[in-house]
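Colleague: Sharing a model prediction with you, sequence too.
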Amino acid sequence: MSLSSRRFRYYRWDGTQQIDQLDAEQILDAIADDVLADGDLTRALQRLFRWGSDRPDSPFPGMRDLLERIRERRQQELSRYNLGSVLDDLNQRLDDVIDTERQGIERRLSESRERLARQQARQRGEPPFEASGQASEIASEAEEEPYDESLHELLERMAARKQSQLDALPPDPAGRIKSLMDYEFMDPTARQKFQELLASLQQQMLQQTFQGMQQAIQSMTPEDLANLRNMLHDLNEMLEERQRGGQPDFERFMHKYGHYFGQDLKNLDELLDYLARQMAAMQSLLDSMTPEMRQQLQDALDAALQDPGIREELAQLAYNLGQLMPDNPYAQSYQFSGGEELTLSQAMRLMEHLREMQELEEQLEGVRDWRDLQRVDMDKVRELFGDQLAAEMDQLRQLTRLLEDAGYIQRTRRGYELTPRGVRKIGQKALREIFQHLKKDRFGQHQIDRTGRGGEPSDDSKPYEFGDPFLLHLPKTVMNAVYREGPGSPVRLQPDDFEVYRSELMTQSSTVLMVDMSRSMLYNGCFLAAKKVALALDSLIRSQFPRDNLYIVGFSYVATELKPSMLPHISWDEYNYGTNMQHGFMLARQLLSRHRGGNKQIIVITDGEPTAYFDGEQVRFSYPPTYQTFQETLKEVARCTREQIVINTFMLERSPYMAGFVSEMARINKGRAFFATPDHLGEYVLLDYVANKRTRLR
């Protein structure tokens, strides 16, 4: 299938799709704007960790999204099951035991009738008739045994009595269990089913308290039962002594009975916590039921414990734990609203599952950043919520490691900081975003002073003229000869056939980017756009015009030189007031004086007219700006003009003061002035810079 014939379907990101593993570049792209806006890398990483990214090219969830999905998953469990089905399952198993017994009684009667009939036929000398099924097998085995009507009548009276007992069974499960425990079964299969039911209920009662109880009571020897009663009795005595304020001998108790608990417990507090955790599943199940259902299940479980001593000790243990720990921290009631059925053992596992989900959720709610995730058991996350959520959480855990391994950030005493490579990468991103939105006709070509070195080939070609660089375009040269002479060989070239690449004159320039850092730039939402332009211009010059020189000057109350590596971390504060454009021009002129050749220019990004200037050693600030402020600033513009420095101004706001000042500045300097909104500032600045870098040579 060709690529053009394939069809693709795209869906909106909802957090459930399988995503590729994140790489460091995607993470840096996701935090770049945040770093530029705030200037603090650590805070940007923390926000990314908390909220994730919704970038179309690389979306990934944050901790908030994962927590919400965990809550939704737990709610799905509650909306899936019906706790009332636990009692329904118990009643169905009891019904099955009773039905099996009734069928067994009827089968015994049927076999007895057939046997009596065969006996009577033999006595009359009649040929025996063929019995069917199990009756035939039993008849053949007992063919020689005598069987008379009195034995059959005895069996019928017994069967009638058994049926009456079954008819008289109470309707509730606890009552039926108690009655069936005193009932002598006639059918062995029914007896086995009832014993299995009792064993299951007993296991649920004992294993909810003692993890080491793997043996059913029915299979215990009298000695095993006595040991269990003694352990429960000693445990209750130890808890009662604790209630009285004493110091029970915990080590002696564990030395004797430690195998019942399946864990290495160090003290009585750990034992209490263990018992509370073990009993939480049953307590949660009972608390989640209606009072009527709760009583029925509790009575059924009590009835299943045949040993009255064990039953009494367990009841006393529950009371003592209630006194020592009035509120079990591991037990919680749940509101179920689904229809799927559960057995008792399934319900107990579900309660444990929900408790583990809630504990993990509470642990994750306390997670502040990727460092706290190191303490989270990812295997437990995978077990409870699946591979994808665990993988996404592991991505969050590795945020900083991926960036460090890629060389984009480094850990210092002040926290995480961008490396020079990270700053360049953010600049490349800003440059890429700006050029993605460029339109072909946004700017025309601007005239420049033709001071440059050499020429660079372009993609276009032209007929060769005397004096052109001989950058031969071989395919077009050969084709010109073929068009002239027609097909055939050899191809003979003539001077008119030669075609060469057009070349563009590349200018070498030194630029100062002056960025307004006054208070209004932040209020008007221009500060982030200006920082992105500075980084993008730095990246453009480094990658495409490495011979050019770029300086960045930030100005507010005073002006200062900014290194490109400082740009992402520069943040605005309330003390940055004033627009000292005069000092900015002065500093820019000093920086450009280091270079004798090439073009020199100043690019000014500002949202207001100058409001401050140096008067000797003192800064004068005034708003609205005074005549003196304008004059001192224009004097510095005139000095730049005398040194052949072109000033291009990009205005982010329009005001009468600013329009008048910029118009006068353009008159003096012959530079250009543009009005641009913050969202298109980068396109204007970068395209104008590129357009003034080259002119086509004929």
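Modeller: Now that the structure is in, tell me what you want to look at.
Colleague: From here on, just use CA atoms for contacts and neighbour counts.
Modeller: OK.
Colleague: Excluding chain neighbours, what is closest to residue 567?
Modeller: Spatial nearest neighbour of residue 567, chain neighbours left out: residue 531 (6.6 Å); criterion: CA to CA, 6 or more residues apart in numbering.
Colleague: Please compare the first structure with the one that follows:
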Amino acid sequence: MTGNRFRYGAWRDGPDPLAPPYDVRAAVDEVGERVLTGESLRDVLRDLVRRGPRQGRGLDELRDRARRLRREALRRGNLDGAVTRAQQLLDQALAAERDELRRRPDDDAARFAEAVLDNLPRSTSRAVQELRSYSWASDEARQLYQQILDGLRREVVEQRFAGMKQALANGDLSGVAEMVTDLNALLAKHARGEDTADAFREFMGKHGQFFPENPRNIEELIDSLARRAAAAERLMRSLSPQQQEELARLMDEALGDGPLRGQLAELTDNLRALRPQLNWGRGERMRGPDDLGYSDATAALGEIGDLDELLDQLGQEHPGATLDDVDVEAVERQLGRGAADDVRRLRELERELTRQGWVTRDAEGLTLSPKALRRLGRTALARVFDELAGKRRGQHDLRDAGAAGDLIGSSRRWEFGDEQPLDVVRTIGNAVRRGGLALPVRLKPEDFEVAETERRASAAVALCVDLSYSMYADGRWGPMKQTALALSHLVATQFPQDSLQIIGFGKYASELSQGQLAAIDPTAEKGTNLQHALHLAARHLRKHPGSEPVVLVVTDGEPTAHLEDGESYFWWPPLPETIRATVQEVDHLTRYGATLNFFMLGEDPGLQRFVGAVAARNGGRVFSPDAEELGRYVVDDYVRARRGRS
């Protein structure tokens, strides 16, 4: 603000906080559109939360940000800084000591001390260990040597316990040792499954000053301590074997011969047993311009470990993963408030999809509910009828599509579930007689009458769809799904007296529900087992002996597989045995009175010869639509046949 002038710009920290929540129906429609184009249902549902719905940010973007932060952390510096710093301090101490000894030319003790310094091991940790009992002539050298031990001791203990700075100020480790002893006893009691609520409160009352993060229960205490301990273990695993040995010896020397060293080792074992899922043994290759000290190195590795855990949560790769698995507080801590708001919105979208009945969850993740499948089928059918209207093929006015019979001139009172058309004249007349000539005329449920019809014969319809990989490779997978879903919805809503069974066939054939069809993915398995599909179609027809039998086949290739003793045999070019077995099923259906209509996709000469021969043998028809027009042809053929059936 300058001189009471304001400048406004686009909101940059995440989604617009004033924007309305996600449109759940729009999200379902987005899923439906992509499924109808041939995409995998589970992939689309997964992408809905990973990429976010339209104009929203999803988990993938957050995951990319976490990866960038991880790469930056790996470039923060070199992990051997603790050893390097100890080496530098030792060199400075030895230089100061030699300067002091040179000022004593006639002192035999000084010459002996120089000999001791000249014969020190090249290893920093071993040199520090041998100098433990050395009598320093230089006060400066003694202080530098002590900095090696005090500094590393302080960093090691403070890294494990956040509130140790004050306790270590005077160099007295007795209070620390007592606290670690009590902590190990508390963790052992918890590991045995005993009730530790009172013991935890007693422990925090006695040693709470060491834990400024103020854990509310023992689980939070374990989480905090285990992450710190795991970071320390990862530091050791990230160093070369020589560096590991150097750092371990320096730490032992810094912690001294008291009980604390063994207690810390016991604490690490206890925490590893209680939180085995943490990355205890994973090393990292970090590079950077600076040498990181022990505390900085473990902090960087702890941050990388937290980012690894966050990346796993955002990946949603494990079976049964949900957005509830994502730690929103960790997202906000690592990626900021806007990212946490994104996760909350996506979580709310997933919950709303479930609460409103659009999706359900099974062992493999989210899938569309029957409610959503009905909406998907309605969308597919609307697309097909839009094409029918645009092509002006036949009369497809939906106003009388559900009449299911011819009008006979009489009417009756409407009852719930009636599918007959309304008798508008008698309905209005009932309302006028009930209410007089007052305007406007108000209708009540008891006024409605439906026109009685002569019931037409029902049909048993088997729709056999080719699921071979060529259907997917040639762009026919989406139109095939759309056609089957559209026909299924049409039969369910407009011709409920008909019985439709969708049968998918590849190497084997199987009966498919709407949900199974929507979720089915292509496989690279070879085989077009039309014989098995026609066998299942005949079984469906026989379940409805009073209905007119109709079989519709959608395929892009000639039969290349058949069943023998329950096993599928595939060969290309087709074996005579495959053709013979398929024709036998055609003959069975023909004798049963079923009509086979083929919808042939592509221009395979072998398929053309086969379907032509089958049509001549059965009396059915052959259509050769483009993939985009498949739904129009199939639904048009079904509606035409349905209207002509009596």
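Modeller: Happy to help now that I have it. Just so you know, these numbers come straight off a predicted model, no measurement behind them.
Colleague: picking that back up, the helix or strand hosting the residue nearest to residue 567 of structure 1 - contacts with which helices or strands?
Modeller: Element membership for residue 531 of structure 1, per DSSP states H and E: helix 527-544. Judged by 3 or more CA pairs under 8 Å, 6 or more residues apart in numbering; DSSP states H and E, helix 527-544 of structure 1 is in contact with helix 24-38, helix 420-436, strand 509-516, strand 549-555, helix 681-691.
Colleague: which other residues reach stretch 627-637 of structure 1?
Modeller: If you take CA atoms under 8 Å, 6 or more residues apart in numbering as the criterion, stretch 627-637 of structure 1 is touched by 581-582, 585-586, 610-613, 661, 665, 668-669.
Colleague: Restricted to helices, list the residues you listed.
Modeller: Residues of the contacts of stretch 627-637 of structure 1 located in helices (DSSP state H): 581-582, 585-586, 661, 665, 668-669.
Colleague: Need the max-distance pair from these.
Modeller: 586 and 661 (17.4 Å; CA to CA).
Colleague: and the longest helix belonging to structure 1, how far from the chain's centre?
Modeller: If you go by DSSP H, structure 1 has its longest helix at helix 84-123. What separates the centre of helix 84-123 of structure 1 from the centre of its chain is 59 Å, taken as CA atoms, centre = their mean, to the nearest Å.
Colleague: Check which residues of it are buried.
Modeller: Going by neighbour count (16 or more other CA atoms under 10 Å), the buried part of helix 84-123 of structure 1 is 84-88, 90-91, 93-94, 97-98, 100-102, 104-106, 108-109, 111-120.
Colleague: can the ones in helices among the contacts of stretch 627-637 of structure 1 go into JSON lines with extra columns for neighbour count and distance to residue 642 of structure 1?
Modeller: Converted to JSON lines, those look like this (neighbours: other CA atoms under 10 Å; distance: CA to CA, whole Å):
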{"residue": "581", "neighbour count": "34", "distance to residue 642 of structure 1": "18"}
{"residue": "582", "neighbour count": "26", "distance to residue 642 of structure 1": "16"}
{"residue": "585", "neighbour count": "26", "distance to residue 642 of structure 1": "13"}
{"residue": "586", "neighbour count": "16", "distance to residue 642 of structure 1": "13"}
{"residue": "661", "neighbour count": "19", "distance to residue 642 of structure 1": "19"}
{"residue": "665", "neighbour count": "23", "distance to residue 642 of structure 1": "13"}
{"residue": "668", "neighbour count": "16", "distance to residue 642 of structure 1": "10"}
{"residue": "669", "neighbour count": "20", "distance to residue 642 of structure 1": "9"}
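Colleague: now, which of those residues sits nearest residue 202 of structure 1?
Modeller: Once CA to CA is applied, the member of those that ends up nearest residue 202 of structure 1 is residue 581, at 87.1 Å.
Colleague: What is the burial count for the nearest residue to residue 98 of structure 2 once chain neighbours are set aside?
Modeller: Excluding its sequence neighbours, the residue lying closest to residue 98 of structure 2 (CA to CA, 6+ apart) is residue 114, at 6.9 Å. Neighbour count of residue 114 of structure 2, defined by other CA atoms under 10 Å: 16.
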